[in-house]
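Novice: Next come a sequence and a model predicted from it.
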Amino acid sequence: MNDPSPIRKPSRIQQRNRKLILDAALEVFSNHGYRGATLDLIAARAGLSKPNILYYFEGKEDIHVTLLNQLMDSWLAPLREIDPMGDPMEEVLAYVHRKLEMSRDLPRESRLFANEVLQGAPRMAPHLETVLKPLVDDTADLIEGWIAAGKLAAVDPRHLLFSIWATTQHYADFDAQVRVLMDEADVQEGARAHLDMMFRRLLVP
């Protein structure tokens, strides 16, 4: 019996085109939301024809889900990097700093995530339930352990995480407003100092 044919790896052109499509789609989805995005807009942004888009993806939803899957991996990485053996205060603040850096470096991804959740997470719900929730549960247990040991002030761990997400992702999701209202050349530097002080004061036992 012959062995099944090996799976062929995508060519460089195929890899390049997929990357072009996903990058264009990220721009379109983050600016127009899922409902406002169209394959025509994505094709125009990518510089490819609509049939070429459909050669690589089944349709708009397939592209959107692919982007969300990639996003979740990078979005959850800082939460997974919290070290249970590290200094509790510094570990939480390092997480705040990393999330703030992501708002600077990945603003389109932040808006993509926000738009999906605002719509009720119709395409991301399985990830929220099976990937995000267990990770948040584990992180909440870790923080509760630090609180019980007297290393952090008594706060609700989940509300703490919500506050971190809200304050850091604001700088990506409301970037246009921030740039109008702030005169600082480096908004990130001021934001980092402010959030560091705020959360440190909140969490000192």
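Specialist: Alright, I've got the coordinates.

Novice: okay, CA-based contacts and neighbour counts for the rest of this
Specialist: Fine.

Novice: any idea which helix or strand comes after the lengthiest helix in the chain?
Specialist: Of all the elements of type helix in the chain, the one with the most residues (DSSP state H) is helix 12-36. Per DSSP states H and E, the first helix or strand lying C-terminal to helix 12-36 is helix 39-46.

Novice: Second structure for comparison follows:
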Amino acid sequence: MKDRDIRPFFETLRAANPHPTTELEYTTTFELLAAVLLSAQATDVGVNRATRRLFPVANTPQALLDLGLEALEGYLGSINLYRTKARHLLATCRILLDEHGGEVPRTREALEALPGVGRKTANVVLNTAFGEAAMAVDTHILRVANRTGLAPGATPLAVERGLLARVPPEYLLDAHHWLLLLGRYTCQARLPRCWECPVAKWCGYQPKTPAPRRA
């Protein structure tokens, strides 16, 4: 993607969705952290289905510890890798209580020190909960950044650095959500829906996918 195309690319995404946010359901910063931790290799829909049952029962570090591993696994059974995630979530709860007064820390280093929390999860929390211009690169954003030519890279970290360098400052806060939603619903892995993409004219992907023929 040419430098001159980046600003209209993001301006168009902002016009279509001025206030994007995560599709994970949460009401507190801890709920967001827990939901993002659970979402690794799982869909937001599946995580939301589980947390709609879990959070009304236990939605704080102490409440989850009181719930216990076996009961927690019962709530998370529909989520991929739920046993490992349940252990990580409870270990995270213990660290939050012991080292952070039960609060979610606001630094990348402290977040990444939590069990089951990697760079992507930390970036989501920093961006969505604390308003930092962090770029959480998942499979959707990795694909969109490469396919459009916006920030080509072989690894999430390379793409993250490329996006932080190329996205204009006024779009950085929301860029993660715009790119994720673009990849989830339009620039899909198997067949990019170029014929209905609002930013196709600035995208470097060729050849563009034509609209399907009507029967």
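Specialist: Great, that's in hand. Quick caveat, the model's predicted, so the values are computed rather than measured.

Novice: After superposition, what's the TM-score, could you say?
Specialist: TM-score for the superposed chains, counting by TM-score structural alignment, normalised by the length of structure 1: 0.28, backed by 106 aligned residues with a C-alpha RMSD of 6.0 Å.

Novice: can you count the residues close to A125 of structure 1?
Specialist: If you count neighbours by other C-alpha atoms under 10 Å, A125 of structure 1 ends up with 14.

Novice: so how far is R179 of structure 1 from the spatially most central residue of structure 1?
Specialist: Closest residue to the average C-alpha location of structure 1: W75 at 3.6 Å, with C-alpha atoms, centre = their mean. Using C-alpha to C-alpha, to the nearest Å, one obtains 24 Å as the distance from W75 of structure 1 to R179 of structure 1.

Novice: next one: L100 of structure 1
Specialist: Computed with C-alpha to C-alpha, the distance linking L100 of structure 1 and R179 of structure 1 is 16 Å.

Novice: between the two, who's got more neighbours?
Specialist: With neighbours defined as other C-alpha under 10 Å, L100 of structure 1 and R179 compare such that L100 has more, 25 against 13.

Novice: same for the one helix or strand the more buried one maps to, what does it pack against?
Specialist: L100 of structure 1 is part of helix 88-105 when elements are defined by DSSP H and E. When contacts are defined as 3 or more C-alpha pairs under 8 Å, 6 or more residues apart in numbering; DSSP states H and E, helix 88-105 of structure 1 sits against helix 60-80, helix 157-173, helix 187-203.

Novice: So which residues of structure 2 form helices?
Specialist: Listed in chain order, the helices found in structure 2 under DSSP H are 3-16, 29-38, 44-54, 61-67, 69-76, 82-100, 108-112, 119-128, 139-148, 156-166, 172-185.

Novice: From the contact counts, what lies against the last one?
Specialist: I take that to be helix 172-185 of structure 2. Using 3+ C-alpha pairs under 8 Å, 6+ apart, helix 172-185 of structure 2 is in contact with helix 3-16, helix 139-148.

Novice: what's the angle between it and helix 119-128?
Specialist: On the basis of axes from the mean of the first three to the mean of the last three C-alpha atoms, to 10 degrees, helix 172-185 of structure 2 is oriented at 120 degrees to helix 119-128.

Novice: tell me which residues in helix 172-185 of structure 2 are buried?
Specialist: 172-184 (16 or more other C-alpha atoms under 10 Å).

Novice: Need those residues in JSON lines (columns: distance to V45 of structure 2).
Specialist: Written out in JSON lines, the entries for the buried residues of helix 172-185 of structure 2 read as follows (distance: C-alpha to C-alpha, whole Å):
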{"residue": "L172", "distance to V45 of structure 2": "26"}
{"residue": "L173", "distance to V45 of structure 2": "24"}
{"residue": "D174", "distance to V45 of structure 2": "21"}
{"residue": "A175", "distance to V45 of structure 2": "22"}
{"residue": "H176", "distance to V45 of structure 2": "19"}
{"residue": "H177", "distance to V45 of structure 2": "16"}
{"residue": "W178", "distance to V45 of structure 2": "18"}
{"residue": "L179", "distance to V45 of structure 2": "18"}
{"residue": "L180", "distance to V45 of structure 2": "15"}
{"residue": "L181", "distance to V45 of structure 2": "14"}
{"residue": "L182", "distance to V45 of structure 2": "17"}
{"residue": "G183", "distance to V45 of structure 2": "16"}
{"residue": "R184", "distance to V45 of structure 2": "12"}
